[in-house]
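1. quick one: sequence plus predicted model below, questions after.
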Amino acid sequence: MTKRLVVVTAGLGKPSSTRLLADRLATATGRRAEADIQVIELRELANDIAQNMVTGFPSPRLRDAVDAVTSADGLIAVTPVFTGSYSGLFKSFFDVIDKEALAGLPVLIAATGGTARHSLVLEHAMRPLFAYLRAVVVPTAVYAASEDWASDGAGALAGRVDRAASELAALLGARPDRPLGDSNGPEEPGRPADVDDMAVVPFAQQLAALAVEG
């Protein structure tokens, strides 16, 4: 069955090297796994994200973007590096998403920057972010500095893109198909689709049951 792959890119320019890297990763993954690919440009949602942070209520198009991410079978997340970390726009978007909604979701992380010195942003900022969200981050993260787009660095970048795409495609292939009719993701916003419903027994009731058994 065709998987749903969502690409979130936080590039601000047009054209954007962040979007270019996102497209290369999506194309490479699509060659290895049958997937419908949807790209979400966060710069087009900047005002919606800011309003949601203030009011707590998402606009319809921000709600659609969040629903797309939380109902996806896989995610590619790409940000430019600002002040040694992911961009504020990138972080704000994932702050909007319920912290339980990405549990178990395969994620490929990537970033762009002016110099290779910022490549550690992938490990000290992005990987911990998605680990906190309990996503499954592929082993290979992809960073593209300005020199990686030149002919001398293009081959090495292509190799990293291919390796990361292969890892994401493998996770997509291993991910169980969603039941028919489950195109909108979890019934409850932010609730992972694969979490079984469990009745929550109040602690006092549990203690009372133990006392009876004793």
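-> Looks like it came in fine. Numbers count the residues shown, from 1 in each chain.
2. okay, CA-based contacts and neighbour counts for the rest of this
-> Noted.
3. in the chain, which spans are strands?
-> Taking DSSP state E, the strands of the chain run over residues 3-9, 35-41, 74-82, 85-86, 106-113, 136-137, 142-145.
4. out of those, which gets nearest to Ala204?
-> strand 136-137 (35.5 Å; C-alpha to C-alpha).
5. mind naming the longest helix for this protein?
-> helix 151-174 (DSSP state H).
6. next, format the strands of the chain as JSON lines and append distance to Ala211 and mean neighbour count.
-> Formatted as JSON lines, these follow (distance: least, C-alpha to C-alpha, whole Å; neighbours: other C-alpha atoms under 10 Å):
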{"stretch": "strand 3-9", "distance to Ala211": "50", "mean neighbour count": "24"}
{"stretch": "strand 35-41", "distance to Ala211": "54", "mean neighbour count": "17"}
{"stretch": "strand 74-82", "distance to Ala211": "47", "mean neighbour count": "25"}
{"stretch": "strand 85-86", "distance to Ala211": "52", "mean neighbour count": "20"}
{"stretch": "strand 106-113", "distance to Ala211": "44", "mean neighbour count": "27"}
{"stretch": "strand 136-137", "distance to Ala211": "41", "mean neighbour count": "22"}
{"stretch": "strand 142-145", "distance to Ala211": "56", "mean neighbour count": "24"}
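7. structure two is appended below for comparative analysis:
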Amino acid sequence: MSLDTPDPHDSAEPDAPFRLVVVSAGVSEPSSTRLLADRTAQKVLDLLLESGRSATVGVIELGPLAVDTAQAIVSGFPGERLKNAFERIAAADAVIVSTPVYKAGISGLLKSFADILDNDLLIAKPVILAATAGTSRHAMVVDEQLRPLFAFLRALPVPTSLFAAPEDWGQAALGDRIQRAATELVLLLRSGVGRSIADSAWTGYQHQFDGNATRAEHTADDVDFTTDLMRLAAGGTA
């Protein structure tokens, strides 16, 4: 598969590196979940360099944010560390999400983080979805649980999902799948299709009020308090 495709991102900022963010829900040390994400991120970097582009990679470990996440779910207000994580995701050109599988499902830590994530942050953003587990019987968790979640978040997951059980690490097939997923992500990045979708259709999406997305512009000044609904909310009559 050739990576020599037109890159509209080049014409706007020809020297700007792509920004890649890894979100890892692994909590063990060492973490196979983080290892899978790191291998994938490195392959993306390699393919971008081969195509004449560069990228920066940042990592968001959800384990150290577990208490902050739980508090935000209860209070409805994220703390500074979570806000920083949200800002990094908002500024990213692409994301790699990797989770362990517990009790035949994705990590509750990742789901809790997604529950407080501004829905606007991932609109049309290319994403690689990955999971690790202790048995290959959980191989479909990525497509059955992660893919619907990121469809709800209006992201652009690449076609190839990644999954690794213990026996997969020494197999060439895992490397082949990482290569394929990374290639798909690079092609999406260089084509600029995600950026074009968001730029063209942004106003057509339902947005979170005063959200964290880089395109979010809704503030109190944008609210029309003269509508019937707002008068009713204020205790008046329609």
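-> Happy to help now that I have it. Source: prediction; values computed, not measured.
8. just to revisit the earlier point, right, and the strands of the first structure - which one's nearest Asp67 of the first structure?
-> Short answer: strand 3-9, nearest of the strands of the first structure by C-alpha to C-alpha, at 10.6 Å.
9. so that closest one corresponds to what in the second structure?
-> Aligned by TM-score structural alignment, strand 3-9 of the first structure falls on residues 18-24 of the second structure.
10. do the same with stretch 139-148 of the first structure
-> By TM-score structural alignment, stretch 139-148 of the first structure lines up with residues 159-168 in the second structure.
11. same question for stretch 85-96 of the first structure.
-> Going by TM-score structural alignment: stretch 85-96 of the first structure matches residues 105-116.
12. in the matching stretch, what's buried?
-> Gly105, Ile106, Ser107, Leu109, Leu110, Lys111, Ser112, Phe113, Ile116 (16 or more other C-alpha atoms under 10 Å).
13. nearest the geometric middle of the second structure, what residue?
-> Val95 (4.3 Å; C-alpha atoms, centre = their mean).
14. now which residue in the first structure aligns to that residue?
-> With TM-score structural alignment as the criterion, Val95 of the second structure pairs with Leu75.
15. how near is its match to Arg43 of the first structure?
-> 18 Å (C-alpha to C-alpha, to the nearest Å).
16. now do the end-to-end distance for stretch 9-20 of the first structure.
-> 9 Å.
17. contact partners of that stretch?
-> 22, 39-43, 77-80, 87, 89-90, 111-112 (C-alpha atoms under 8 Å, 6 or more residues apart in numbering).
18. picking that back up, need the buried residues of stretch 105-116 of the second structure in JSON lines with distance to Leu49 of the second structure, can you?
-> Below are those laid out as JSON lines (distance: C-alpha to C-alpha, whole Å):
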{"residue": "Gly105", "distance to Leu49 of the second structure": "35"}
{"residue": "Ile106", "distance to Leu49 of the second structure": "32"}
{"residue": "Ser107", "distance to Leu49 of the second structure": "33"}
{"residue": "Leu109", "distance to Leu49 of the second structure": "33"}
{"residue": "Leu110", "distance to Leu49 of the second structure": "30"}
{"residue": "Lys111", "distance to Leu49 of the second structure": "33"}
{"residue": "Ser112", "distance to Leu49 of the second structure": "35"}
{"residue": "Phe113", "distance to Leu49 of the second structure": "32"}
{"residue": "Ile116", "distance to Leu49 of the second structure": "34"}
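19. so what's the residue count around Gly192 of the second structure?
-> Gly192 of the second structure has 19 neighbours, counted by other C-alpha atoms under 10 Å.
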